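Enquirer: next comes the sequence, and after it the predicted model I'd like to discuss.
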Amino acid sequence: MHIELGIDMNTAPPTSAAVPDAQSIAAPSSLTETLAVVSPQRRALPEGVSKAVKAVVGMLGIFAIWELIVRVFNIPSYLLVGPLAAFEKLGEQPGYFAHHAWVTVQEALAGFGLGVGLGIVCGAVLFYIPPVRHFLYPALIAVDTIPKVALAPLFIVWFGFGFESKVFVAMAIAFFPLVINTFDGLSAVPNELKELARINNASAFMRMRKIEFWYALPSIFSGAKISISLAVGGAVVGEFIAGTDGLGQVILRANAQSDLATMFAAFMVLAAISLLLFYLITLLSQRLLPWRNHVK
């Protein structure tokens, strides 16, 4: 039995011209061509590093414009100083600013912690107990409209001139955003999830623990980002009214001496504290809410 494969063994194999060899591939002739070969993903900075670089460049640009305005218009030092004078003051007394900054941070964090806990509880009560919401919600709005500087002396009467009065001022300012955001987050649970829980005979506690609380977490963290900066401001307000330490007292003393360099140095430290705490809350939210990390 003869099977013809139809292959001519005398046929020459394909010439090397059909398949390019390694030497026939031209190497990049310039640095530009070399960079073009590199994958864009390899050349791009990590997202977090890129955002940090942009933030630093933006702050340096603001400082440069600020310093330029002071120098070009020759503004007197008793009206405005440039950032270089403020940084120089920070360099001269780092321990002084560090001590008072630590006092303010402790007061702000304590007030923020109380505000978060009380705010989440009150927001949940308003959501789950409608009769309480009808009576309490308008009262909360009325209290929130009162300037917190006016409430600070009341806290001093109740808690004295020590650490506690500043903490409660910070808590009073940080409290309300958590109440509103917790209530709004719980109210935004889709009806489909509520119906699914009802079909599966889930108890009210199970719905809250498995569905509603987790759905409200993004809104709660949004309120926390607002509250952390407000808590720092509340601690400073308390230090204005009654205090011997803290950045609020640094600002008051510098104001009494018309020392704008020290005053602006304290402002910069306060801004740095608020920014750092804000990004810590953001980092925590990214760890606890990984499904939202795709949002840029």
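Expert: Good, I have the coordinates. Residues are numbered from 1 along each chain as shown.
Enquirer: when you work out contacts or count neighbours from here on, use the C-alpha atoms and nothing else.
Expert: Fine.
Enquirer: buried ones in the helix of greatest length in the chain, by neighbour count?
Expert: Identified as the longest helix of the chain according to DSSP state H is helix 94-128. Within helix 94-128, the residues that count as buried by 16 or more other C-alpha atoms under 10 Å are 97, 100-101, 103-116, 118-128.
Enquirer: and here's the other structure:
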Amino acid sequence: MAEQKEKLLRFYKGTEGEKAVTQLVDLAEAVQRTQRPRLSPFLDPFGQEIAETVAANYGGIRVSFDGGYHGAERARAMYMHEDFAGTATNYDIACIAVSWNGQFARLGHRDVLGALMGLGMERDRLGDILLTADTARILCDEKMAEYLLANLTQVGSVGVQCERALLSSITPKEERCKEIRATVASLRIDSIAASGYGCSRSRAAADIEADKLRLNWQHVKSASTAIKEGDVLSMHGRGRIEVAEICGKTKKGRTVILLKRYF
């Protein structure tokens, strides 16, 4: 067991997954010791990949995910031992419905998340934040629900009202997919992003500089980062781009790519 832990910690050391893998390994080892289920904090898609990797490295453990509704991006992982006889299906997820006067204020994801951080909430206690013009549904750890109900009274300068809502009231996410066939001078991330999001390469480079773009749900260090088949680019509010296929070269030496953009 010690060897497995050391291998995983060493693999993710110095990456954005370092904190997550430490938490997840501890949970997996607790499941092996006690044979009782253990529940993780909310994980982004990269964290969910790490959770699956950890489960694969610990014999007799399986992992499942739930973010509160079908299609959730952020989800909690539940580790269970194969010898566990019970059924652990409670992921301890609450839904808080937030409302405000949409005639006088337009709030965005960053505004709501900023208000939650201002209350001392840690990001891993929060799932997805689903917005309309005058409402937000916040998925959170059940243990934090009453705290939010009592303390979230304002987002920025806007007064808000909070109440509990049923998870079943959330409409499942239905993604639309658009295929984009393009040619690029190189497989740099700024070129791929420009083709997928329909913007200039300089705009894509500026988005990368502003830390708006993610590659496989991790920060992008440089606009010249090389992209490979199967990579996923994501930008909040603009959807995801999957590099579905690298199709070869044109006669002029440009690379033909097939992208799938999910809205």
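Expert: That came through fine. Being a predicted model, the structure only gives us computed values, none of them experimental.
Enquirer: just give the TM-score of the two.
Expert: Here the TM-score for the pair of chains, by TM-score structural alignment, normalised by the length of the second structure, is 0.23; 97 aligned residues with a C-alpha RMSD of 5.8 Å.
Enquirer: quick one, the following helix or strand past the longest helix of the first structure and helix 94-128 angle?
Expert: Heading C-terminal from helix 94-128 of the first structure, the first helix or strand you meet, by DSSP states H and E, is helix 130-144. For helix 130-144 of the first structure against helix 94-128, the angle by axes from the mean of the first three to the mean of the last three C-alpha atoms, to 10 degrees is 150 degrees.
Enquirer: list the helices and strands helix 130-144 of the first structure packs on?
Expert: Helix 130-144 of the first structure sits against helix 94-128, with contacts defined as 3 or more C-alpha pairs under 8 Å, 6 or more residues apart in numbering; DSSP states H and E.
Enquirer: off-centre distance for the helix it packs on?
Expert: Relative to its chain's centre, helix 94-128 of the first structure lies at 15 Å (C-alpha atoms, centre = their mean, to the nearest Å).
Enquirer: packing partners of it?
Expert: Counting by 3+ C-alpha pairs under 8 Å, 6+ apart, helix 94-128 of the first structure packs on helix 130-144, helix 163-187, helix 213-241, helix 247-256, helix 260-288.
Enquirer: for the helix or strand Phe11 of the second structure falls within, packing partners?
Expert: Taking DSSP H and E as the definition, one finds Phe11 of the second structure inside helix 2-12. With contacts taken as 3+ C-alpha pairs under 8 Å, 6+ apart, helix 2-12 of the second structure sits against helix 18-34.
Enquirer: buried residues, the helix it packs on. List them.
Expert: Buried, per 16+ other C-alpha under 10 Å, within helix 18-34 of the second structure: 18, 20-22, 24-25, 27-29, 31-32.
Enquirer: and the angle for it with helix 2-12?
Expert: 160 degrees.
Enquirer: and the next element down the chain from helix 18-34 of the second structure?
Expert: strand 38-43.
Enquirer: after that following strand, which helix or strand is next?
Expert: Taking DSSP H and E, what comes next after strand 38-43 of the second structure is helix 45-57.
Enquirer: what is that following helix packed up against?
Expert: helix 18-34, strand 61-66, strand 75-81.
Enquirer: now the ones you listed as CSV including distance to Met235 of the second structure?
Expert: CSV is the format used below for these (distance: least, C-alpha to C-alpha, whole Å):
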stretch, distance to Met235 of the second structure
helix 18-34, 22
strand 61-66, 22
strand 75-81, 18
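Enquirer: what segments of the second structure are helices?
Expert: Using DSSP H, helices in the second structure cover 2-12, 18-34, 45-57, 109-118, 142-151, 189-197, 201-209.
Enquirer: what's the most buried one of those?
Expert: Of these, the one with the most neighbours on average (mean count of other C-alpha atoms under 10 Å) is helix 189-197, at a mean of 23.
Enquirer: ok, which of the helices and strands packed on helix 94-128 of the first structure comes nearest Val157 of the first structure?
Expert: helix 163-187 (8.6 Å; C-alpha to C-alpha).
Enquirer: Met80 of the second structure is nearest to which of the helices of the second structure?
Expert: Among the helices of the second structure, the nearest to Met80 of the second structure by C-alpha to C-alpha is helix 18-34 (6.6 Å).
Enquirer: could you check the angle strand 75-81 makes with that closest one?
Expert: Going by the same axes, to 10 degrees, helix 18-34 of the second structure makes 30 degrees with strand 75-81.
Enquirer: what is helix 18-34 of the second structure packed up against?
Expert: Applying 3+ C-alpha pairs under 8 Å, 6+ apart, one finds that helix 18-34 of the second structure contacts helix 2-12, strand 38-43, helix 45-57, strand 61-66, strand 75-81.
Enquirer: okay, those in CSV with distance to Arg164 of the second structure next?
Expert: Converted to CSV, these look like this (distance: least, C-alpha to C-alpha, whole Å):
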stretch, distance to Arg164 of the second structure
helix 2-12, 38
strand 38-43, 19
helix 45-57, 26
strand 61-66, 19
strand 75-81, 19
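Enquirer: right, so of those, which gets closest to Ala244 of the second structure?
Expert: That would be helix 45-57 among these, by C-alpha to C-alpha, at 18.0 Å.
Enquirer: that older thread, nearest to Ala204 of the second structure, of the helices and strands packed on helix 18-34 of the second structure?
Expert: Between those, helix 45-57 lies closest to Ala204 of the second structure; by C-alpha to C-alpha that is 22.1 Å.
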